[in-house]
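K.L.:
heads up, no residue letters with this:
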């Protein structure tokens, strides 16, 4: 009977220890991703609830409002699309505006890809679906503190996503039991949200000038051509102006 060499036995034990250590490290980073998602979830609760209430208030069935959160998962573009749907905007205009609002995700994806290298190709669309401004900011701040970035970001994205879907569903189905249409406050929720988002983004005179130009152009196109293309045209031209001003410095 031939005995197994002690060196092979030792190597197998070492490999098992390394596998267990790696597994524990991955689980640790996954749990850390869940913990990092908690502040994002708390921030999503009021906005997602407001989105669900607004959707039903605009005449969209609760289940469809939830499906939008399930399949789109982009709060700002969902709110824009919601308002355009309620105003009977053309489908092409809604798609174009959603594309413009989410165009920044191309840059976010490119930046994240530098930290998520050498993954099987099927992981990239999965992780890309969970990209949001909040998840991106948290991940970029914490990537240096984790060994397994994929597991960390996957947990961060999944639980942030579940928080958004849950809050959307809560607001949508809450509207089935409580009549929010009687008050006019909801009509100001969407504009107020975007005003806050705009103010957060403004960091200097140049940003203020571009924002003011976009507002003037939107009003001009709304009066001049009508329809629902004024926002798209104004946003596109204002973005070009911003790029030109950046290039000129």
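P.N.:
Received, thanks. Computed from a prediction, not measured in an experiment: that's the story for all the values here.

K.L.:
Please make it C-alpha for all contacts and neighbour counts, starting now.
P.N.:
Will do.

K.L.:
Grab the nearest non-local neighbour of the residue most central in space within the chain.
P.N.:
For the chain, the residue sitting closest to the mean C-alpha position, by CA atoms, centre = their mean, is residue 132 at 2.7 Å. Spatial nearest neighbour of residue 132, excluding adjacent residues (CA to CA, 6 or more residues apart in numbering): residue 74 at 7.1 Å.

K.L.:
looking at it, the one you found is touching residue 130, isn't it?
P.N.:
No - using CA atoms under 8 Å as the test, residue 74 is too far from residue 130 to be in contact (9.3 Å).

K.L.:
measure the nearest residue to residue 58 once chain neighbours are set aside to residue 55 for me?
P.N.:
Spatial nearest neighbour of residue 58, chain neighbours left out: residue 86 (5.8 Å); criterion: CA to CA, 6+ apart. Distance from residue 86 to residue 55, counting by CA to CA, to the nearest Å: 9 Å.

K.L.:
Neighbour count: these two, which is higher?
P.N.:
Taking neighbours as other CA atoms under 10 Å, residue 86 and residue 55 compare with residue 55 leading, 26 against 13.

K.L.:
take the one below as the second:
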């Protein structure tokens, strides 16, 4: 009798595991659709900029941040020093500290090493999926669901980079060069909804652009970007506080 109960329990556990993996995969589908073209573009541009395959793949595997990768690549091609690139990407990705803390607080019941892996593979998109998902509460998410979601997104990003590297020689140069505007299109797509509904966000964007334009006239591209980002972030702290009070 005990053997039958154990077998039934094992079967039930496997069924739940399969269900959670399936739900994690379905939740990752929008991320797959969004990640592939952007990662493909990064791999394409990096390879055609004569960055070797190992460094290109390491960039995606270790940095794993779309905007930072494009920014770092453009700064590198512009001859900006590595120190300036490190500082600029650190500032751009500083929000990940906040997201990771929030994520770990929401899922503090999960095993420690699971949370470590999930924090490392955390992005804006999968954070939004888990925070704004259809499940009723954070407790509804299991490790299997979250690990499946994060792993598929991570593998998709690396796979897209690989595809970009592979097809870099097959795509005509005039087309590949035009794909470089994908970063600007991505930024515009992210900024437009916020700007249309929040005048403070619009003001922050305008101020940061003006600061970068002014500072770039007597500073290097790297330092002008870093300083304008810092000043715009400080402005955002004050303005967004007023936004929440309303």
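P.N.:
Received, thanks. Because the structure is predicted, anything quoted here is derived from the model rather than measured.

K.L.:
returning to that earlier point: the residue nearest to the centre of structure 1 pairs with which position in structure 2?
P.N.:
Per TM-score structural alignment, the equivalent position to residue 132 of structure 1 in structure 2 is residue 123.

K.L.:
tell me the contacts of the aligned residue in structure 2 for residue 166 of structure 1?
P.N.:
Counting by TM-score structural alignment, residue 166 of structure 1 corresponds to residue 159 in structure 2. Contact analysis of residue 159 of structure 2 by CA atoms under 8 Å, 6 or more residues apart in numbering lists 36, 39.

K.L.:
what comes up buried for the helix or strand hosting residue 159 of structure 2?
P.N.:
According to DSSP states H and E, residue 159 of structure 2 maps onto helix 143-166. Using 16 or more other CA atoms under 10 Å as the test for burial, helix 143-166 of structure 2 gives 143-154, 156-166.

K.L.:
again with stretch 74-84 of structure 2
P.N.:
74, 75, 80, 84.

K.L.:
Same question for stretch 231-247 of structure 1.
P.N.:
231, 232, 233, 234, 235, 237, 238, 239, 241, 242.

K.L.:
what separates the second one from residue 96 of structure 1, distance-wise?
P.N.:
When you say that, I think you mean residue 232 of structure 1. 7 Å.

K.L.:
before we move on, what about residue 219 of structure 1?
P.N.:
According to CA to CA, residue 219 of structure 1 and residue 96 of structure 1 sit 19 Å apart.

K.L.:
Same question for residue 45 of structure 1.
P.N.:
Distance from residue 45 of structure 1 to residue 96 of structure 1, by CA to CA: 28 Å.

K.L.:
Remind me what the longest helix along structure 2 packs against, helices and strands.
P.N.:
As assigned by DSSP state H, the longest helix anywhere in structure 2 is helix 2-48. Counting by 3 or more CA pairs under 8 Å, 6 or more residues apart in numbering; DSSP states H and E, the packing neighbours recorded for helix 2-48 of structure 2 are helix 53-58, helix 66-77, helix 124-131, helix 143-166, helix 173-178, helix 182-197.

K.L.:
ok, and the closest non-adjacent residue to the counterpart of residue 97 of structure 1 in structure 2?
P.N.:
Counting by TM-score structural alignment, residue 97 of structure 1 corresponds to residue 88 in structure 2. For residue 88 of structure 2, ignoring the flanking residues on the chain, the nearest one in space by CA to CA, 6+ apart is residue 226 at 5.3 Å.

K.L.:
Please identify which helix or strand holds the alignment partner in structure 1 of that neighbour.
P.N.:
Residue correspondence, TM-score structural alignment: residue 226 of structure 2 in this structure matches residue 232 in structure 1. For residue 232 of structure 1, the host element (DSSP H and E) is helix 230-247.

K.L.:
I am finished for the moment; much appreciated.
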